[in-house]
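Peer 1: Dropping a prediction and its sequence here:
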Amino acid sequence: MKKTLMTIVGTLFFMCASGWNAFAADLGIITGGEKGTYYQFGLDLQKLTRDKGIRLNVYNSKGSIENIYAVFKRPRTQMGIVQSDVLAFVSKVDTHPTLVRIARKIKMVFPLYNEEVHLLGRRDIEDFDGLTGKRVAIDREGSGTYLTARLLFEISGIKPGEMLTIGTDEALERLKAGTIDAMFYVAGLPVKLFTEKVSAEDGLAFIPIRGKNIVEYYPSAEIPADTYAGQPDTVPTVAVKAVLVSYDFRQSNCESVGRFGRILADNMEWLKTNGHPKWRSVDLDYPLKGWEQYDCVRKRLQSVMKTTPPESAEPNPVLDAVKEMLKP
């Protein structure tokens, strides 16, 4: 009898465990490069939700421009992290039908943190104006860094000699080799690429970004002293807001993304303690101008209170619009 009882208990346990697995929600989040803060946030969220009924797949990407279109169009990519200036750009372009649809269908899950604009270059370049005539890497087409760099040059009136659309790893190698003069990287500090691969012996420095035209468009920020090797002084810069977004799902994904949002909100202390340092500056209640919270998340919060897929070869209309409207 005892043996039979144990067999029944064991079978029930197995069925419950299997049932939990069977009913776990599969969600995907598209982030950024593996050395960037977006990707680290994705891994933190994957670890958080692993035992809470959500299987979260974390995809890397070129960045924000790719991410917003992937959430709109790509299967199994229900969420993404996007820069606020990319969201603002998309929402303001009312002459492109696809961008109008994207602006209508992309919804904010939560605002996250400020992303500082890192401008690393030769030590003899004293400020942003010093980029006139220089060779500057602005990251790959499809990244948020690419759009931010283009906009900064546009609103400041500074004309670099050449804007190179190369990835941040390659840009850093070429900067160290002296074949380019500076590189942009928009990411929440501390950025893994710079903490791991930049030393005082490289002879590089973070270049201040300020100026009336720039700070009228982007909020002021700073890179505190000693954030990176060979950086003894605080460096003034500007920032954008990182935003977690989703598609305007109406059925099962609405429920799953809402549940995910609730788990995130309920476990902020765990994320601040165990995740990337930037979690400590996340304000989930930050009022992001022009964007309301996804109702599937908002309702879930209020109810109690609160392996990379193949890259699509099809054209990205968001990138096309950026390039067309910001032609040199």
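Peer 2: Right, received. Where do you want to start?
Peer 1: CA atoms for contacts and neighbours, from now on please.
Peer 2: Noted.
Peer 1: Next secondary structure after the host helix or strand of G28?
Peer 2: Using DSSP states H and E, G28 falls within strand 25-30. Next helix or strand after strand 25-30 toward the C-terminus (DSSP H and E): helix 37-49.
Peer 1: Use this one as the comparison:
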Amino acid sequence: MSQRLAALIALLAFVVVVMGALVTGGKLGLDDAGPTRISFQIATGSTEGVYFPVGQALAGLISHPLGVGRCDTATVCGPAGVILSARTSQGAADNLRAVNSGAVDSGFADGDVIAAAVAGQGVFRRPARHLRVIAALFPEEAHLVVAANSNIWSVEDLRGKRVLLGPPGSGGMVRSRAILTAFRVRVREIISDDSAGQMMREGKIDAYFTVAGVPLDSVKILLADHVARLAPIDGEGRDRLIQMVPQLEHATIPAGAYPHSGPVETVATRAYWVTRDGEGDSLVYGMTRALFNPANHGMLAQSHPSARAIGLDSAAVNPPAPLHPGAARFYREKGMLSGDSG
């Protein structure tokens, strides 16, 4: 299932949920006798990425409009009256700035980018002190995408080549530079908001880095069309990179994940759902509980293959920012945290 189709299905499911509430007499919490309607946004990424379809699915499953039958089952939905919505964004760094400033309620971001935001490093001029983690979601592998007709077979082969690092001020740009620094390679840096895939098709770049859950549709299309292939991120340079960026770890993109591609050694971080410290404990507790209700896992997994890895066992492991107290309460109840953690 493509990410655009998954996003459309999740959006239609959400519309059906809301319309069902209206048809059955629910007023989305606006009735004086019922719960107050609570709007809660999730900043995701572009419609071509992984964050958006997962965010759409998560919003549809956790939203709790009045009169929706599935929410009558305890803990399947979030607190009564909460309506989640996923919005597109420029990506992780943009999401974190918006969440930290209070411009948006929550967002998805990579673990290494969150760590940089909390520390006030890289593209973040000052520490983002208001970020709180709701949950770790799924692994995100680094992809080194190179032109199919190039002689690039490793990170070292990028020396002197035209490499798109990402949009200005993005987490991707900082990560790309970290990779090149760890491998001690200098390239012709290209910083641009333009589509990496289109730039490669037009011969404007030789390679680019991207981090996402596997598979990423835009990369699948390039490989299927024999425009690009994947090169590994491995060896001593990878070891130095992991020492530099603790939120990264050894990983392998499995054979068959992409057309014409065997296993590819690389590094990975995790995607996290983060919010602001001012969000209510009971609200975050209820949403976290719904996120990990087993009844929701199947539909969530349908949004993208990466979402199959969303699970309670890894939800609170090594968070790059403090856990939100509401989420920490849920994890303690499930035995995932000690009494003084979070």
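Peer 2: Done, it's in. As the structure is a computational prediction, the values presented were derived from the model and not from experiment.
Peer 1: TM-score, when you put one on top of the other?
Peer 2: The TM-score (TM-score structural alignment, normalised by the length of structure 1) is 0.77; 285 aligned residues with a C-alpha RMSD of 2.8 Å.
Peer 1: The strand holding G28 of structure 1 vs structure 2, mean deviation?
Peer 2: Overlaying structure 2 shows strand 25-30 of structure 1 at a mean distance of 0.7 Å from the equivalent residues (mean C-alpha distance after the TM-score superposition for structure 1).
Peer 1: Name the nearest residue to the corresponding residue of structure 1 for E156 of structure 2, ignoring sequence neighbours.
Peer 2: Alignment note (TM-score structural alignment): E156 of structure 2 maps to D129 of structure 1. Leaving aside its sequence neighbours, D129 of structure 1 sits nearest to I158 (C-alpha to C-alpha, 6 or more residues apart in numbering; 6.3 Å).
Peer 1: give me the number of residues near the aligned residue in structure 2 for the one you found?
Peer 2: Aligning on TM-score structural alignment places I158 of structure 1 opposite V185 in structure 2. For V185 of structure 2, the neighbour count with other C-alpha atoms under 10 Å is 16.
Peer 1: Hmm, V185 of structure 2 is touching E156, no?
Peer 2: Yes - under the criterion of C-alpha atoms under 8 Å, V185 of structure 2 makes contact with E156 at 6.2 Å.
Peer 1: picking up where we left off before, for the residue nearest to D129 of structure 1, which three-state class applies?
Peer 2: coil (DSSP: H, G, I helix; E, B strand; the rest coil).
Peer 1: With adjacent residues omitted, what lies nearest to F41 of structure 1?
Peer 2: Nearest to F41 of structure 1 is H276, by C-alpha to C-alpha, 6+ apart, at 6.7 Å.
Peer 1: Now for the corresponding residue of structure 2 for that neighbour: which residues touch it?
Peer 2: Per TM-score structural alignment, the equivalent position to H276 of structure 1 in structure 2 is H304. Going by C-alpha atoms under 8 Å, 6 or more residues apart in numbering, H304 of structure 2 touches 1, 3, 6, 50, 53-54.
Peer 1: Separate out the buried members of those residues.
Peer 2: Among these, those classed as buried by 16 or more other C-alpha atoms under 10 Å are 3, 6, 50, 53-54.
Peer 1: Taking these together, which two end up most distant?
Peer 2: A6 and V50 (9.9 Å; C-alpha to C-alpha).
Peer 1: Looking for the alignment partner of Y208 of structure 2 in structure 1.
Peer 2: Using TM-score structural alignment, Y208 of structure 2 lines up with M183 in structure 1.
Peer 1: Once you drop chain neighbours, what's closest to I263 of structure 1?
Peer 2: Closest to I263 of structure 1 by C-alpha to C-alpha, 6+ apart is T49, at 7.4 Å.
Peer 1: just to revisit the earlier point, how much space between the residue nearest to D129 of structure 1 and T132 of structure 1?
Peer 2: Distance, I158 of structure 1 to T132 of structure 1, using C-alpha to C-alpha, to the nearest Å: 6 Å.
Peer 1: contacting residues for G36 of structure 1?
Peer 2: 187, 191-193.
Peer 1: Quick one, which of these are buried?
Peer 2: 187, 191-193.
Peer 1: Secondary structure and distance to R300 of structure 1 for those residues - can I get that in TSV?
Peer 2: Listed next are the buried ones among the contacts of G36 of structure 1 as TSV, based on DSSP: H, G, I helix; E, B strand; the rest coil; distance: C-alpha to C-alpha, whole Å:
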residue	secondary structure	distance to R300 of structure 1
A187	strand	30
V191	coil	33
K192	helix	34
L193	helix	37
